[in-house]
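Chemist: sequence? don't have it. structure:
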């Protein structure tokens, strides 16, 4: 079979994506013998890595960018080469659209003093997440545990005291802006028994507290509960 130079059956297409999202660039290539494929960002060769996954199977050349950020914007080129020739296709820009933090789920809690919420964009290296009590920053300590991973944010109180009552705020900041979300923690007396309810009306909350107090007197220990307002 005579050698034929590489040909792009389909070219790269320009793309715009939200910052932090995965993006896939692909094109179809024919040619004999099978071409070797090289990817470039501007004039720099891209090597396969955790952040950039390169594959070429059955004529489909693909580059997957695990997370796209604004600094990834630029010209991406795919070059196919065999002994009969070489050909390239480019897209002008892959831009991570800059977005400020946004809480897609507000703090929720059912059980011990534990707050959690969901945040976007995911994987933003400029993102700073803080927890505050009545506007004052909280710091991780023996009885406070904070997690911020892949858009999941949580705050755990190992033990809650009456002085911990107040407005608990999660605040996220990146170079494009700030967002925050809050809930109210009420710790009742030294036993750390609090009401858990999002319903302001009446009897359900009162009956719940009375039930918990009855159980506590009967020797059933409830560490703490949370009311979100």
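Modeler: Nice, I can see it. These numbers were taken from a predicted model, which means no experiment stands behind them.

Chemist: from here on, contacts and neighbour counts on C-alpha atoms
Modeler: Noted.

Chemist: surely residue 173 meets residue 131?
Modeler: No - the pair residue 173 / residue 131 is not scored as a contact, 11.7 Å apart, by Cα atoms under 8 Å.

Chemist: more neighbours, those two?
Modeler: residue 131 (23 against 17; other Cα atoms under 10 Å).

Chemist: run the chain-centre distance for stretch 94-110.
Modeler: Averaging C-alpha positions (Cα atoms, centre = their mean, to the nearest Å) puts stretch 94-110 7 Å from its chain's average.

Chemist: for that stretch, which residues meet the burial criterion?
Modeler: If you call a residue buried by 16 or more other Cα atoms under 10 Å, then stretch 94-110 has these buried ones: 94-96, 98-103, 107-109.

Chemist: now stretch 29-38
Modeler: 29-35, 37-38.

Chemist: now swap in stretch 173-185 and tell me
Modeler: Buried residues in stretch 173-185 (16+ other Cα under 10 Å): 173-174, 180-185.

Chemist: which of those residues sit farthest apart?
Modeler: 174 and 185 (26.7 Å; Cα to Cα).

Chemist: the structure to be compared is supplied as follows:
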């Protein structure tokens, strides 16, 4: 009996550790994505090309350690005559469709950084009468959202000509099928599952400005809504326990059984757990003990117990 109590104590300590660790994830302050020694990327802010011109634009950095360089195009796929070769962005026979915002993204073992390049093919497409006003971007300081809910982030921009907006999440260009850009708004549909920093970059021939906002994602610790009552069954019977739990995100359910003799679990062939883990079925139950349902997600864990008592068949005299 003392051995069984020790097993129960171990499980309780494990659960408390899981709860504390998960709650700790929720309460740590979000760190901004700034580095004490940022990588300098040497590409121009704006590059003006003539139609038919060929050019290779290197993305050079000041970093002495090995880096990975990736070029991205704001709208996703490069125009047909643009490609990356090594660390260079190569444009062959430039035409107006190549105009737009390109991003050089540099990863090292210690940090991530990027720089935007605006390419303009045939400058005549910009009216000489346009007065240049540097871009200004503004975002709300921060926002707290529920795990997995729809989120809209609005970037207020000014400038002349009207700046192009580029969105980044944790310093990476956003490429998510569940994320839609609509003017100065970014709509995130049920895909935001972690804290992070959203950056709005407003860029035009008049300059560039950036604004950042922290998005904090919160969840709900699991609650066990239902667990089957304790059961008193005849030895050798089949018995099922049900457990339903709620929380955000949806919690995972785990089952444990501790026999009165201190043994943990059953022979593998003697029990079955449903595909959604909500039902534990014990085949040919022959040992009394405690059935534990444990519900856990990233924000905590909780548990409930029920008892299984086994009785022998009545003797016939």
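Modeler: Good, I have the coordinates. As the structure is a prediction and not an experimental result, all values here were calculated from the model.

Chemist: dump the buried residues of stretch 29-38 of structure 1 to JSON lines, plus distance to residue 46 of structure 1 and secondary structure.
Modeler: Output for these, formatted as JSON lines (distance: Cα to Cα, whole Å; DSSP: H, G, I helix; E, B strand; the rest coil):
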{"residue": "29", "distance to residue 46 of structure 1": "19", "secondary structure": "strand"}
{"residue": "30", "distance to residue 46 of structure 1": "22", "secondary structure": "strand"}
{"residue": "31", "distance to residue 46 of structure 1": "22", "secondary structure": "strand"}
{"residue": "32", "distance to residue 46 of structure 1": "24", "secondary structure": "strand"}
{"residue": "33", "distance to residue 46 of structure 1": "23", "secondary structure": "coil"}
{"residue": "34", "distance to residue 46 of structure 1": "20", "secondary structure": "coil"}
{"residue": "35", "distance to residue 46 of structure 1": "17", "secondary structure": "coil"}
{"residue": "37", "distance to residue 46 of structure 1": "11", "secondary structure": "strand"}
{"residue": "38", "distance to residue 46 of structure 1": "8", "secondary structure": "strand"}
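
Chemist: and which of those residues is nearest residue 16 of structure 1?
Modeler: For the buried residues of stretch 29-38 of structure 1, the nearest to residue 16 of structure 1 is residue 38 (22.1 Å; Cα to Cα).

Chemist: show me the contacts for that closest one.
Modeler: 45-46, 78-80 (Cα atoms under 8 Å, 6 or more residues apart in numbering).

Chemist: take these and keep only those in strands.
Modeler: Of the positions in the contacts of residue 38 of structure 1, 45, 78-80 sit in strands, assigned by DSSP state E.

Chemist: take these and write them to JSON lines, including neighbour count and distance to residue 147 of structure 1.
Modeler: Listed next are those as JSON lines, based on neighbours: other Cα atoms under 10 Å; distance: Cα to Cα, whole Å:
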{"residue": "45", "neighbour count": "13", "distance to residue 147 of structure 1": "36"}
{"residue": "78", "neighbour count": "24", "distance to residue 147 of structure 1": "40"}
{"residue": "79", "neighbour count": "19", "distance to residue 147 of structure 1": "43"}
{"residue": "80", "neighbour count": "23", "distance to residue 147 of structure 1": "45"}
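
Chemist: I'd like these as JSON lines, with distance to residue 215 of structure 1 appended.
Modeler: Formatted as JSON lines, these follow (distance: Cα to Cα, whole Å):
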{"residue": "45", "distance to residue 215 of structure 1": "67"}
{"residue": "78", "distance to residue 215 of structure 1": "69"}
{"residue": "79", "distance to residue 215 of structure 1": "72"}
{"residue": "80", "distance to residue 215 of structure 1": "73"}
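
Chemist: which of these sits closest to residue 216 of structure 1?
Modeler: Nearest to residue 216 of structure 1 among these: residue 45, at 66.8 Å, using Cα to Cα.

Chemist: so what corresponds to that closest one in structure 2?
Modeler: Aligning on TM-score structural alignment places residue 45 of structure 1 opposite residue 172 in structure 2.
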